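>>> predicted model and sequence follow; I will ask about them next.
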Amino acid sequence: MPLTSKRPARCSWRSLLPWAVGVLPLACGLAVMNWQIERELRASSQATTRQVVEHVDHILDNLANAAQALLPLAGSPCSEVELALRTQVTRNAFVRSTNLFRQNNLYCTSLFGDYHEPVHASDYTDGQLWLMNGNSVTPGHPLLVYRAIDGDRGAITTLDGDHLLSALRLIGSQEALQIRVGNAWMGKDGVVHSGVPPVAATADVTLGSARYPFSVHGGYGADKPAQMLRSHYPALLSLLLILGVAAGSVCHWQLRRASSPRAELQRALQADEFVPYFQPVVRKGDYRWAGAEVLMRWNHPREGLVRPDLFIPYAEHSGQIVGMTRALMLHTAQNLAPYAALLEDGFHIGINITADHCRDLSLLDDCRTFLEHFPEGRIRLTLELTERKLLEATPVALELFAKLHEMGVMIALDDFGTGQSSLNYLRQFKVDYLKIDQSFVAMIGGDALSQHILDSIIELCAKLSLGIVAEGVETEVQRDYLARSGVDFQQGYLFARPMPAGDFLRALAARPGGPRLPQDAPPEIMPG
């Protein structure tokens, strides 16, 4: 439970520590598995790439042997060597076509016989290999061309790109593989591109052939490690998750045990750290102080003064609010009783209660003890019922309210219109005052709908003969509007902020024409 907004680092550290402890085994395990997976993927990528290089070397050996066998025939008339060209094609499964050229002019092919086409040595990487994106016979279909020369004569053999695709797709079915020849490369899509092939996101490997001017690039996509983690290590992942949850749960339990909100509130209650602050309530007409609402503050030894919204909701949820309210009432009585002469007869003291206070009759003893500290008639104790929890009209609650009225204790509904079934409370319980929530008061002069609601509440109180207290008055416009509407009492920063007992008593003593503090008042109470 956060004690104050002044130290967010401490609060966030305590709340994040169990998560950090729970994530630690998982993070360490994932780091080790990721390292292992990267090693496995790199080894697999190297092995696959090496296999592709060896396979393409084997294919090129066939092309080279066919070219070397035809090289002595280069320069001979095409009619004499045409049969030899076709014989190499039929005998070699990898050779698609054979060709002869002299003086950079291709003059004989196994496909067409006599043929005339220029041969550019610059097209061939190292004068030997050319990866081309089709020719006139099969445009757009990849071909790998091997060139063997002897002076100004030479032989050319071609390989269908489907053989290369088979090597890329079958040998490395799970990898991103490309074969590169000079400035041209081809991937598994069978399209020849120019430039540098893309680098694999994972386990990037490049291996070149020792005999021919080509290289193979391998690797895996970015999602491969996660895919491998899920497919190869599901049992280990489950174990890491269980260890992480167990470690985080144990840490969370230890932290709660060491510093639980309930234990901290109980410690503060025993140490008498809950102190009253007083916010005056003024009456209509002369706006003199007619009473005060007692607000609980926590004077924490390390955190200082803690705002009520940081601990009151939890105290109500845990049921500790009853004991805290009892201590607050005792503090209030002890602070005000010695200076009761400063209070006018019928001075209203408002104490907040919740539905938890109405489950038994112990509240009667608390109120009786409180009133016994003051002369009869000097204090009008008002219990302000907050509506964060629903109050049921049980026999105990009805009896409690009846006996409180017999004792002279009044009942007010706090923050009327914003909590639980307020109108139902008016029907089931005898209520003396309604406290109009500050959200309606703040809309005076602005939101027409809220102002209509406010007027309706005031009219309802008049019809039911209920007193009205308007909370959150901060401007003179709000004050004057409420006064014209017949609101009995007002409360807000326009008149005074909540203040500790010493400041409250000094302000009472400083009122014009009011009683003075006795001469033996302690220094912390005496006017400065």
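Happy to help now that I have it.

>>> for the rest of this, base every contact and every neighbour count on C-alpha atoms.
OK.

>>> C-terminal to the longest helix belonging to the chain, what's the next element?
With DSSP state H setting the assignment, residue counts place helix 8-70 as the longest helix in the chain. Tracing the chain past helix 8-70, the next element assigned as helix or strand by DSSP states H and E is helix 78-91.

>>> try it against this one:
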Amino acid sequence: MLLDQNEVAVALAKKQFIPYFQPLHDVVTGGCVGAEILARLPLPDGSVSMPSKFLPMMDTDRDLPILTRILMKEVEKWLIGMIIPDGFILTMNITPNMAGEEWLTEACNQLMACTRKRLILILELTERSPLTRNGPKWQSQLTRLMDTGILLAIDDYGTGHSGLNLLLLSGAGILKLPREFVCRLGECRVTAGITDNVVHLAERLDLKLIAEGVETEAQQGLLAAKGIRLMQGWHFSPPLSGCDFKDYLSQYI
């Protein structure tokens, strides 16, 4: 059941949202090399609410930046207590319109600093909402953000509003292959063709690819055969609480 707007507003005001870690695996080395940060909301009965239950109640420009700041602060606390390898990849979703905000650059720098710059921080620009801030000032702010060492990715590439336009304007160097494509690999000729085109685009533009929503050994094999080595999904692990992810990661250190 969806939370109502008042419940979401209270949760934001009280900073009740917590990060869950979706492990990111390199299928060539077999190791866990990073994680994507996902939002969860603890409920009074001890369960946690999924994003599908609260994100529809959030205003994109007002509430999502608040949620992102809460998550980044909480992630910083977990990273301080974790042993992470050099080059550990951490990815977080942001809206394209959020990307030019000055607070985001500061928060990213704090995350980098708390790991003594052992972190590779990737901000995933979501295509789920239209891009409205796309002028020279927005692009200049993105450039300053990337000058600090932050990388940009296009999340769920090919399923949203902006597509190639967002890739062109942002200068992102990473594409996330969405679960909508991954889940039908081997079953649908059209999906296979679309995936091949995305892989070809990445090769031509020297972009990195990350596949999400990998749920089976067969999907992993098909993606690996296309040259994709970074993957995430329930085939490897469900999203984990900070405590569980700390234990999970220790197996690969």
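Here it is on my side, so go on. Keep in mind that this is a model prediction, so the values were computed, not measured.

>>> how alike are these chains, TM-score-wise?
The TM-score (TM-score structural alignment, normalised by the length of structure 2) is 0.94; 252 aligned residues with a CA RMSD of 1.7 Å.

>>> the longest helix of structure 1 maps to which residues in structure 2?
Counting by TM-score structural alignment, helix 8-70 of structure 1 falls onto no part of structure 2.

>>> by how many degrees do that helix and helix 78-91 diverge?
130 degrees (axes from the mean of the first three to the mean of the last three CA atoms, to 10 degrees).

>>> Q334 of structure 1 corresponds to which position in structure 2?
Q334 of structure 1 maps onto K77 in structure 2, by TM-score structural alignment.

>>> please, which helix or strand holds that match?
helix 63-80.

>>> tell me which residues of that helix come out buried.
Of all the residues in helix 63-80 of structure 2, those buried under the rule 16 or more other CA atoms under 10 Å are 64-65, 67-76, 78-79.

>>> how distant is that helix from the center of its chain?
Put simply, helix 63-80 of structure 2 sits 13 Å off its chain's centre (CA atoms, centre = their mean, to the nearest Å).

>>> quick one: contacts for F54 of structure 2?
2-4, 8 (CA atoms under 8 Å, 6 or more residues apart in numbering).

>>> buried members of these into ChimeraX, please.
Filtering the contacts of F54 of structure 2 down to the buried ones (16+ other CA under 10 Å) takes a single ChimeraX command:
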select :8
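
>>> can you redo the contacts of F54 of structure 2 as CSV with secondary structure?
Below are the contacts of F54 of structure 2 laid out as CSV (DSSP: H, G, I helix; E, B strand; the rest coil):
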residue, secondary structure
L2, coil
L3, coil
D4, coil
V8, helix
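
>>> which of the contacts of F54 of structure 2 lies closest to Q219 of structure 2?
Within the contacts of F54 of structure 2, proximity to Q219 of structure 2 (CA to CA) peaks at L2, which comes in at 31.6 Å.

>>> surely that closest one touches L55?
No. At 9.1 Å, L2 of structure 2 does not count as touching L55 under the criterion of CA atoms under 8 Å.

>>> quick one: what's aligned to D286 of structure 1 in structure 2?
So D286 of structure 1 corresponds to T29, using TM-score structural alignment.

>>> please apply the same query to V306 of structure 1.
Checking TM-score structural alignment: V306 of structure 1 goes with S49.

>>> neighbours around that match, how many?
17 (other CA atoms under 10 Å).

>>> and what of P118 of structure 1?
12.

>>> any residues touching stretch 222-237 of structure 2, and which ones?
22-28, 185-186, 196, 199, 209-217, 220.

>>> report the buried members of those residues.
Counted by 16+ other CA under 10 Å, the contacts of stretch 222-237 of structure 2 give 22-27, 185, 199, 209-215, 220 as buried.

>>> before we move on, back to that, helices - which of the contacts of stretch 222-237 of structure 2 land there?
Using DSSP H, the contacts of stretch 222-237 of structure 2 in helices are 196, 199, 217, 220.

>>> specify which member of those is nearest to F88 of structure 2.
Q220 (21.3 Å).

>>> quick check: closest non-adjacent residue to that closest one.
Distances taken as CA to CA, 6 or more residues apart in numbering place V214 nearest to Q220 of structure 2, at 6.5 Å, with adjacent residues excluded.

>>> and the equivalent of that neighbour over in structure 1, how far from L494 of structure 1?
For V214 of structure 2, the aligned position in structure 1 is V473, judged by TM-score structural alignment. Per CA to CA, to the nearest Å, V473 of structure 1 is found 6 Å from L494 of structure 1.

>>> just checking, F370 of structure 1 touches M329?
Yes. Using CA under 8 Å, F370 of structure 1 is in contact with M329, at 6.5 Å.

>>> go through the buried ones among the contacts of stretch 222-237 of structure 2 and flag which are in strands.
22-26, 209-211 (DSSP state E).

>>> max pairwise distance over the residues you listed: which two?
Among those, Q22 and L209 lie farthest apart (CA to CA), at 16.6 Å.

>>> how far away is the match of V306 of structure 1 from I18 of structure 2?
10 Å.
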